[in-house]
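S.K.: Next come a sequence and a model predicted from it.
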Amino acid sequence: MSKLNRRHFLVTGLAAGAAAAIPATAAHADEPDPAAETAQSLASRGLRTDPFTLGVASGDPDHEGFVLWTRLAQEPLAEDGLGGMPQRPFPVQWQVYADERLRRVVRSGVTVAAPEWGHSIHVELQGLSSDREYWYRFRVGPYVSPVGRTRTAPHPLAYGGGLAMAFVSCAQYEHGFFTSYRRLADEHPDLILHLGDYQYEYTKNTYTIPGGNIRHHEGPETETLANYRQRHAQYKADPDLQAAHAAAPWLVVWDDHELDNNWADEVPEKPEVPQPNFLTRREAAFRAYYENMPLRRTSIPRGIDMQLYRRIRWGRMATFHMLDTRQYRDDQGCGDGYKDCPASIDPARSITGAEQEAWLLDGFRHSRAQWDILGQQVFFAQRDNNAGPAKVTSQDAWDGYVASRRRITQGWIDAEVRNPVVLTGDVHAHWASDLKLDYDDPTGPSVGSELVASSISTGGNGVDSDPATHPFLTINPHLKFYNNQRGYVLTKIEREQMSADFKVVPRVTEPGAEVYTRATFVVEDRVPGVQQAYLRPLDPTILRRQPMTIEETVRLETERP
């Protein structure tokens, strides 16, 4: 089947195999649940220990509901990827509550955790009240899951109150503890975006930090469905990650490490090395990703394809355009890394693919949101690391697809999008920048804003530095902020402005570090570009003695096995 036909099928229809992901049956709180007793008695057979070892999660909220997720696993790190579960389906009860003390049930039902889908559960709720909090949990036999907090979006015609939204990226389990996930959970946000590199594919001691990794991956490099299930389970078993999932609904998209470093559509990282099983590996990675994420049934994978780009509306306040810059992109034009690459300006090349680009531009034209937010993976603004006439840019980012970036930027200009903001992960550092249509004219108007989240743990502790001394900011005057510590970005989206606190923890190589705000930037309504509102004084205990060089920045960002 051609690429076009495969892509079109996923946009217009449900994936084959959806029948295996059995939908939940819902009951109102005042109705008896005749399946409950049967579900408990059936589920208890074959369960020796608590199967809720991977926590709970919710995601993809709208004004009437959300997705609830869990996955049963008695032995999360089992090498066969089956989580120590018997090879049979288990009926699982779920309940949604209107109060944190779990006194008032508003929805309940039974769904089936099937072995074909790793005993994962995806419950899609509708008919709930808009713009309010809910709590939920699951039960199988005598075992009860942890409680999760979630919420619905405001009504499509309402703004609602201010939206507390956080976004994160890049959590390499081996490089440090997931302290930032725990601190993020403590913030009690309304919504969390994960912009990729949720897990890493390497076997232990392959991708290392100076001084050695803090903890280790189980199993080989992920290539099979069993490998990916085991790796997802190892990450999901982390208590800090579980706390973040239970704190708020998530919107997730992948980047590269959920499959293979720097992959592009059907091309692996190193195409010169024969990898005849790459598409089989891709199919396994996509299936495991769906099994382990709170995604709607429209994202059930079909073979090597999975519909992940989608649009989520938060009332009239914000529209989130969640992008997939991996599955449809042309391969990097001159290989990975920073290059002066003629292919980067080829107008025929795309990082989104034609269908996703058309979908995004159509979304701009029809948007009436106060804020249009692109949740995506790789650096959007130009970052030239050469002070001379040649452009030396990252070919794995939008700099490797200049025409694609310009078409999308021109698209939101032509559609008169009120406030375009791009959110980014991938590069293991905090950045803030103005967006331009023409980066060769630094005096030209800003037409949007980009906020970039550092990593949760990838790269180890990191160090603080004076952003004013960073050479990238000197060469690229539209870049306004840089910080190489671990953390996340916490935003407050209101009608008049969007504020962004760049949160950091001083260390991840030991657990329990406190979090603080390194800087705050503001985007004002109808004023494209970022404005610094706060900058914390440098901490001498974690301060670099010398300014960060371009070479060091590139190495920290691109160093891979």
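M.R.: Cool, the structure landed. For clarity, every value in this text was computed on a predicted model and none was experimentally measured.
S.K.: When you work out contacts or count neighbours from here on, use the C-alpha atoms and nothing else.
M.R.: Will do.
S.K.: Now the element after the helix or strand containing V463, going C-ward?
M.R.: Applying DSSP states H and E as the criterion places V463 in strand 462-463. As assigned by DSSP H and E, the chain's next helix or strand after strand 462-463 is helix 471-475.
S.K.: starting at the chain centroid, how far to that following helix?
M.R.: Here helix 471-475 is found 28 Å from its chain centre; the criterion is C-alpha atoms, centre = their mean, to the nearest Å.
S.K.: and K270, that's in a strand?
M.R.: No - checked against DSSP: H, G, I helix; E, B strand; the rest coil, K270 lies outside a strand; its state is coil.
S.K.: mind checking how far it is from Q332?
M.R.: Using C-alpha to C-alpha, to the nearest Å, K270 is found at 11 Å from Q332.
S.K.: How about residues contacting stretch 247-256?
M.R.: Identification of contacts with stretch 247-256 by C-alpha atoms under 8 Å, 6 or more residues apart in numbering yields 57-61, 66, 148-151, 185-186, 188-198, 262-263, 293-294, 308-309, 322-326, 376-377, 426.
S.K.: again with stretch 21-34
M.R.: In contact with stretch 21-34 (C-alpha under 8 Å, 6+ apart) are residues 105-114, 117, 121-124, 297.
S.K.: let's bring in a second one:
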Amino acid sequence: MTTYSAPASAHPVTRRTLLTAGTVGLASAAFVSTSAGTAYAATGTNPFSLGVASGDPWPDGFVIWTRLATSPLNEDGLGGMPDKAFTVAYQVAVNPDFSGIVRSGSATTDRSRGYAVHVTLTGLRPGTQYWYRFRVEGHVSQTGRAVTAPAAGADTGHMSFTVASCANWEHGHFTAYGHMADEKPDLMLHLGDYYYEIMPYGYPVGSGVVRAHKNGESRTLAQYRARMAQYKSDPLLQQAHAAAPWMVIWDDHELENNWADDTPELWDPNFATRRAAAFRAYYENMPLRASSVPRGTDMQLYRRLHWGSLANFHLLDTRQYRSDQANLDLVKVVDDDARDPNRTITGAAQEQWLREGFEASTARWDFVTQQVPFVQYDRTSGPLLWGDMDTWDGYVASRGRVIDAWRQAGVRNPVVLTGDIHEAFASDVKADFDDLSSESVGVELITTSITSGGDGSDSATDALDWNPHIKFNNDLRGYLRVDLTPDLLSARFRTVDYVSEVGAPVRTRAQFDVVDGEHRLRRISG
């Protein structure tokens, strides 16, 4: 069993793709710190303005990332960098002061890569903390912390991770990212809408536009690169990336609202070109392995992470392979169209890959890590079931097949992790959503947004009255913190009271536990 596995359909990693991703030899490199005011030969400013990141940890390594930009918001998306190749050195050490260096080398980047650097590290010790940094032309980056996964099948007494989603720049400050960084978990999961492609002032909320998007709506490679750079210029997001390794998946706004495979929300004859540009910019700006290098309009993003014997994370892509939304993508009655067994939110190949992952699992906990709400959520109190067609309520048969797959495979503790909806939810997954008195066969935890929706309020929807399987809902911003042992999952919904101003403190709004083998939520507080 490997700790990180892509599906069989993933593109093979060749020497050429590894070089494209920035993986190079392990030659040592001297790092000489310079003062913040040292002149940069091309523009006079520090090229590490977008921070550093690590991701996709496995027992013997992880990816480290940076992207050079001296003027991140330039409309051409190239960050003010001159048109030449840059050799970027890196170091990895077992101590934060960089005593005990275990890996060093260099990678080359240029305009064709958006000046991004991806280094795939191997040969490290499992279950170990490391620190890393980069250097180019006299400038040294900030230091990042990374963690390797435990050895395959190793007994693991505890792990912690955070779950985040939906960070609209215009809707507020990324305060929650700063609090996530302070917690220094083993792993951070981001479930999509990492950034928003929409035009400036294109998504009003009650608490107002706190800070404006630049460079119009993202449609071209230059615009996606520039928009991503604007987000990555945020110091709190940089702190979160530097604090722990990330596992990332996209949702819709990394490309366009509510897109479904090759179908845009609004008719667009250039959608394929736009999709290729968005995918390329996404890869350039995320700490992803070479198996995720885009091939035109395709990008392999679903993949699996094993954390010793404790947990499996099955990261899904519910955008790239889904059927177009039923009923014109509206909140409507869950009818025969939404229940059509031919409709899919995962695509057949990914669904089979997930089933095989369940069948092979020997982990104590299996996390279905994905984008949109999974459990049935009836939006009205009347006799008809009203659901959101962009969620699994619009793909009823897909949901049923996934539940059947984990039950037939005997998955010990299935947990669905979700984002998208800009509110926090905690729910029991029912064996049969047409009979809400049926047994609970798993749980779903939905993280609220980082900022999307603005300040929100400390309130819950009345719909919980007729959705008894949904145990908690809240409309504040924040993230989910999970502490995991073989016997217990403890989930804390961490919230801030406002994002329209800086500096909001964080608190635990509610806590739910799941006991090994119970397949249901226990409310601890909130």
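M.R.: Everything's here; your move. Here the structure is a predicted model, which means the values were calculated and not measured.
S.K.: show me what contacts the residue most central in space within structure 2?
M.R.: The residue lying closest to the centre of structure 2 (C-alpha atoms, centre = their mean) is H190, at 2.3 Å. H190 of structure 2 makes contact with V163, A164, S165, W246, M247, V248, I249, according to C-alpha under 8 Å, 6+ apart.
S.K.: still contacting in structure 1, which of these?
M.R.: Retained in structure 1 by both residues aligned by TM-score structural alignment, their matches' C-alpha atoms under 8 Å are the following of the contacts of H190 of structure 2: V163, A164, S165, W246, M247, V248, I249.
S.K.: So which of the residues you listed belong to strands?
M.R.: Counted as lying in strands by DSSP state E, out of the kept ones among the contacts of H190 of structure 2, are V163, A164, W246, M247, V248.
S.K.: want to throw those into TSV with neighbour count and distance to S457 of structure 2?
M.R.: Converted to TSV, those look like this (neighbours: other C-alpha atoms under 10 Å; distance: C-alpha to C-alpha, whole Å):
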residue	neighbour count	distance to S457 of structure 2
V163	27	20
A164	29	18
W246	29	29
M247	24	29
V248	23	28
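S.K.: need those in CSV with distance to G153 of structure 2, can you?
M.R.: Listed next are these as CSV, based on distance: C-alpha to C-alpha, whole Å:
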residue, distance to G153 of structure 2
V163, 24
A164, 27
W246, 21
M247, 20
V248, 23
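S.K.: returning to that earlier point: just the contacts of stretch 247-256 of structure 1: which are in helices?
M.R.: Members of the contacts of stretch 247-256 of structure 1 lying in helices (criterion: DSSP state H): A185, D186.
S.K.: mind listing the helices for the stretch 151-300 of structure 1?
M.R.: With DSSP state H, counting those that start in this stretch, the ranges of helices along the stretch 151-300 of structure 1 come out as 179-186, 225-236, 239-247, 278-291.
S.K.: whereabouts in structure 2 does the second one align?
M.R.: Against structure 2, the aligned range for helix 225-236 of structure 1 is residues 221-232 (TM-score structural alignment).
S.K.: Average offset of that stretch relative to structure 1?
M.R.: Comparing stretch 221-232 of structure 2 with its match in structure 1 after superposition yields a mean distance of 0.2 Å (mean C-alpha distance after the TM-score superposition for structure 1).
S.K.: So for that stretch, what gets flagged as buried?
M.R.: The neighbour-count criterion (16 or more other C-alpha atoms under 10 Å) identifies L221, A222, Q223, Y224, R225, A226, R227, M228, A229, Q230, Y231, K232 as the buried residues of stretch 221-232 of structure 2.
S.K.: now do stretch 82-99 of structure 2
M.R.: P82, F86, V88, A89, Y90, Q91, V92, A93, V94, P96, F98.
S.K.: Looking at those residues, which are in strands?
M.R.: Applying DSSP E to those, the entries found in strands are F86, V88, A89, Y90, Q91, V92, A93.
S.K.: Out of those, which is nearest to A409 of structure 2?
M.R.: Closest approach to A409 of structure 2 among those (C-alpha to C-alpha): V92, at 40.0 Å.
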